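**Q** predicted model and sequence below, questions to follow.
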Amino acid sequence: MSAAYVTVTVIAAFLAGSAAVTYLIGHEYPKAQADMKGIPRRYVPVLGLLLAAGTAGLVLGFVVPMMGLIASGGLVLYFVGALIAHLRVGSRNLIGWAVFFVAMVATLVVQIAHY
């Protein structure tokens, strides 16, 4: 296991996990984002569960590498969907999205290289 693989995966798991917790505890920020993007609030916990599943998959990937690869691919797709949601309503505030997306793409790259 290379240091880059471990470092990038841990960072991505931390980012996705912290976002999942924020979505699942009912914090106001994800609700405001959902409102701004025209997404019903009832989907906020579902999005949190998707992030939590991706986080669990990344961590499990240390034991079962294929699971980490699948999870990182899923998280990249999740954030592609987030970009589409932003652009659909004309939001150009993409700094936060870019941080998450770059981390997930980097994780996918190191997962592919590791696997």
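**A** That came in fine, so what should we check first? Numbering: from 1, shown residues only.
**Q** alpha carbons only for contacts and neighbour counts from here, please
**A** OK.
**Q** thought W97 was touching F79?
**A** Yes - W97 lies in contact with F79 (Cα atoms under 8 Å); the separation is 7.3 Å.
**Q** my guess is G61 meets G68, correct?
**A** Yes - counting by Cα under 8 Å, G68 is a contact partner of G61 at 3.6 Å.
**Q** between these two, which one's more packed in?
**A** Comparing G61 with G68 by other Cα atoms under 10 Å, the one with more neighbours is G68, at 26 against 19.
**Q** name the next helix or strand following the helix or strand the more buried one falls within along the chain.
**A** Per DSSP states H and E: G68 is located in helix 65-88. Following helix 65-88 in sequence order, the next helix or strand is helix 95-114 (DSSP H and E).
**Q** next up, a second structure to put side by side with the first:
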Amino acid sequence: MFAAYVTVTVVAAVLTGSAAVTYLVGHPYPKAQLDMKRLPHSWAPVLGTLLAAGSSGLLAGFAVPLLGTLAAVGLVLYFVGAFVAHLRVGSRQLVGPAVFLAVSVAALALGLGHRGPW
């Protein structure tokens, strides 16, 4: 159980961390995603910061379990919102948010299973 928890948590942190970097450096892909969802470009740094906080929180959860739990919950909520944003505009490009959501849910479930909520 411990190996699965560590592996999935690190994968989730790397995925969300790389997404955070793309938002924070002004890469064209997040801008295109914001345009497609009809959201202002001014949200990119905020969304990138949320992703970075979630990624950092997952890794900090190895030392402070409550931080890991809160970060995983935050990421799950973030990616549920991303999924809803895609559906709101009629987008059928749901694989990306579904993968990120699944990895975040797995990190949360394995974290809770391994150490409990605290």
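**A** Everything's here; your move. Bear in mind the structure is a predicted one, so any value in this text is a computation, not a measurement.
**Q** between W97 and F79 of the first structure, who's got more neighbours?
**A** F79 (19 against 15).
**Q** quick test: name the residue nearest the centre of the second structure.
**A** Residue closest to the average C-alpha location in the second structure (Cα atoms, centre = their mean): L75, at 4.2 Å.
**Q** surely that one and S104 touch.
**A** Yes - judged on Cα under 8 Å, L75 of the second structure makes contact with S104 at a distance of 6.2 Å.
**Q** list the residues that contact F83 of the second structure.
**A** Going by Cα atoms under 8 Å, 6 or more residues apart in numbering, F83 of the second structure touches L94, P97, A98.
**Q** what do you get if the cut-off is 6 Å, keeping everything else the same?
**A** With contact taken as Cα atoms under 6 Å, 6 or more residues apart in numbering, F83 of the second structure is in contact with P97.
**Q** mind telling me what element S18 of the second structure is part of?
**A** Following DSSP H and E, one finds S18 of the second structure within helix 2-24.
**Q** mean deviation, that helix versus the first structure?
**A** When the first structure is superposed, helix 2-24 of the second structure averages 0.4 Å from its matched positions, counting by mean Cα distance after the TM-score superposition for the first structure.
**Q** may I see the buried residues of the very next helix or strand once past that helix?
**A** Using DSSP H and E, the helix or strand that follows helix 2-24 of the second structure towards the C-terminus is helix 28-36. Buried residues in helix 28-36 of the second structure, counted by 16 or more other Cα atoms under 10 Å: P30, K31, L34.
**Q** now stretch 79-87 of the second structure
**A** F79, V80, A82, F83, A85, H86.
**Q** tally of neighbours for F100 of the first structure?
**A** 19.
**Q** please disregard the earlier target; I meant Y115 of the first structure.
**A** Neighbours of Y115 of the first structure (other Cα under 10 Å): 11.
**Q** quick revisit: relative to helix 28-37, how tilted is the helix holding G68 of the first structure?
**A** Angle of helix 65-88 of the first structure versus helix 28-37, following axes from the mean of the first three to the mean of the last three Cα atoms, to 10 degrees, is 50 degrees.
**Q** quick one, helix 65-88 of the first structure and helix 3-24 angle?
**A** 50 degrees.
**Q** quick one: average offset of helix 65-88 of the first structure versus the second structure, please.
**A** Mean for helix 65-88 of the first structure is 0.4 Å (mean Cα distance after the TM-score superposition for the first structure).
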